[in-house]
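1. got a sequence here, can you build the structure:
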Amino acid sequence: MSHRVVSAYATLRVPNDLGQEVLVGFYENAILPAGVNRDDLDRHVRKGMVVKESATEPERKPAPASQPPGVPNGRSSREDWAAYATTKGAPAEETKAVDEGGLSRDDLRAKYGS
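-> You can find the predicted model right below:
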């Protein structure tokens, strides 16, 4: 049975390639991978942050683009930072791909991460 994150963000322990448990953050509507720490999963289900997926449950739609995302964490992708910078009024030339002259992830984070 798969589980879906229904809160804005949830952090759970998941095994990495070496079999060690590491903390991984999941955003709303993420389907959790197999192997999530059972105690973490049970706690998040009790708190209402994660729900079991059922075959009959309708597909959840992501939040409309008009709602700005929260500030990405320091390890978020460049694309997440570009999307966030756009909500903060960044010009298109700063958020386009780096190989097209846009700012790097670290530059976007420094300028718009406040």
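
2. hey, let's count contacts and neighbours off CA atoms from now on
-> Noted.

3. isn't Leu23 up against Ala10?
-> No - counting by CA atoms under 8 Å, Leu23 stays clear of Ala10, with 10.0 Å between them.

4. of these two, which one has the most company?
-> Ala10 (19 against 14; other CA atoms under 10 Å).

5. and that one, what helix or strand is that in?
-> Per DSSP states H and E, Ala10 falls inside strand 9-15.

6. the inter-axis angle of the helix or strand following that strand versus strand 9-15?
-> Remark: after strand 9-15, the chain's next helix or strand is strand 21-27, criterion DSSP H and E. With axes from the mean of the first three to the mean of the last three CA atoms, to 10 degrees defining the directions, strand 21-27 sits at 150 degrees from strand 9-15.

7. which parts of strand 21-27 are buried?
-> For strand 21-27, the neighbour count (16 or more other CA atoms under 10 Å) marks Phe26 as buried.

8. name the next helix or strand downstream of it, please.
-> Scanning forward in sequence from strand 21-27 by DSSP H and E, the next helix or strand is helix 38-46.

9. this one as well, want them side by side:
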Amino acid sequence: MGYKVTSAYATLRVPNDLGQETLVGFYEGAVLPENVNRDDLKRHLRKSMVEKVKDEPAPKPEKQPEQGAVPNGRSSREDWATYATTKGAPAEETKPVEEGGLSRDDLRAKYGG
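-> Below is the predicted model of the structure:
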């Protein structure tokens, strides 16, 4: 079972990479990591700020190209948009083509080097 934030915002302690607890804020709907401080979790449950939910798959991290790694010519438009973002492309150019963004070929021509 996992836990999900039901209030607008909740702050809980979570261990950082050094093993020290750090305060982390979570917005409504966020699924809490398994390693949150148990005392904080119990307090938030009592206050109905957090609820127990069925296991939800953890969100997949967004695919980020290595800094400076140019996608190949056959890479997807999404890969080229992500790469263009690392090169300073404005959001208008990297948004979906249907919303007025540049095509894969245009992004490749402009930011491919």
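
10. what's the TM-score here?
-> For this chain pair, the superposition-based TM-score is 0.49 by TM-score structural alignment, normalised by the length of structure 2; 62 aligned residues with a CA RMSD of 2.2 Å.

11. got any residues that touch both of Leu23 and Ala10 of structure 1?
-> Residues touching both Leu23 of structure 1 and Ala10 (CA atoms under 8 Å, 6 or more residues apart in numbering): none.

12. one step back: buried stuff in the strand holding Ala10 of structure 1?
-> Buried residues in strand 9-15 of structure 1 (16+ other CA under 10 Å): 10, 12-15.

13. so what does it touch, helix or strand wise?
-> strand 21-27, helix 38-46 (3 or more CA pairs under 8 Å, 6 or more residues apart in numbering; DSSP states H and E).

14. and these: which comes nearest Ala82 of structure 1?
-> The closest of those to Ala82 of structure 1 is strand 21-27. By CA to CA, the value is 16.8 Å.

15. give the other helices and strands that that closest one contacts.
-> By 3+ CA pairs under 8 Å, 6+ apart, strand 21-27 of structure 1 packs against strand 9-15.

16. tell me which two of the buried residues of strand 9-15 of structure 1 sit farthest apart.
-> The largest separation in those, counting by CA to CA, is between Ala10 and Pro15 at 15.9 Å.

17. verify the stated contact: Leu41 of structure 2 with Thr11.
-> No - using CA under 8 Å, Leu41 of structure 2 is not in contact with Thr11, being 9.7 Å away.

18. the more surrounded of the two?
-> Under the criterion of other CA under 10 Å, the comparison of Leu41 of structure 2 against Thr11 puts Leu41 first, with 20 against 16.

19. does the more buried one count as helix, strand or coil?
-> Of the three states, Leu41 of structure 2 takes helix under DSSP: H, G, I helix; E, B strand; the rest coil.

20. neighbours of the closest residue to Tyr111 of structure 2 other than its chain neighbours, how many?
-> Counting by CA to CA, 6 or more residues apart in numbering, Tyr111 of structure 2 lies nearest to Ala84, which is 5.9 Å off, once chain neighbours are set aside. Neighbours of Ala84 of structure 2 under the rule other CA under 10 Å: 22.

21. before we move on, which element is Val51 of structure 1 in?
-> Going by DSSP H and E, Val51 of structure 1 is part of strand 50-52.

22. packing partners for that strand?
-> Strand 50-52 of structure 1 makes packing contacts with strand 3-5, helix 38-46 when contacts are defined by 3+ CA pairs under 8 Å, 6+ apart.

23. thanks a lot, catch you later.
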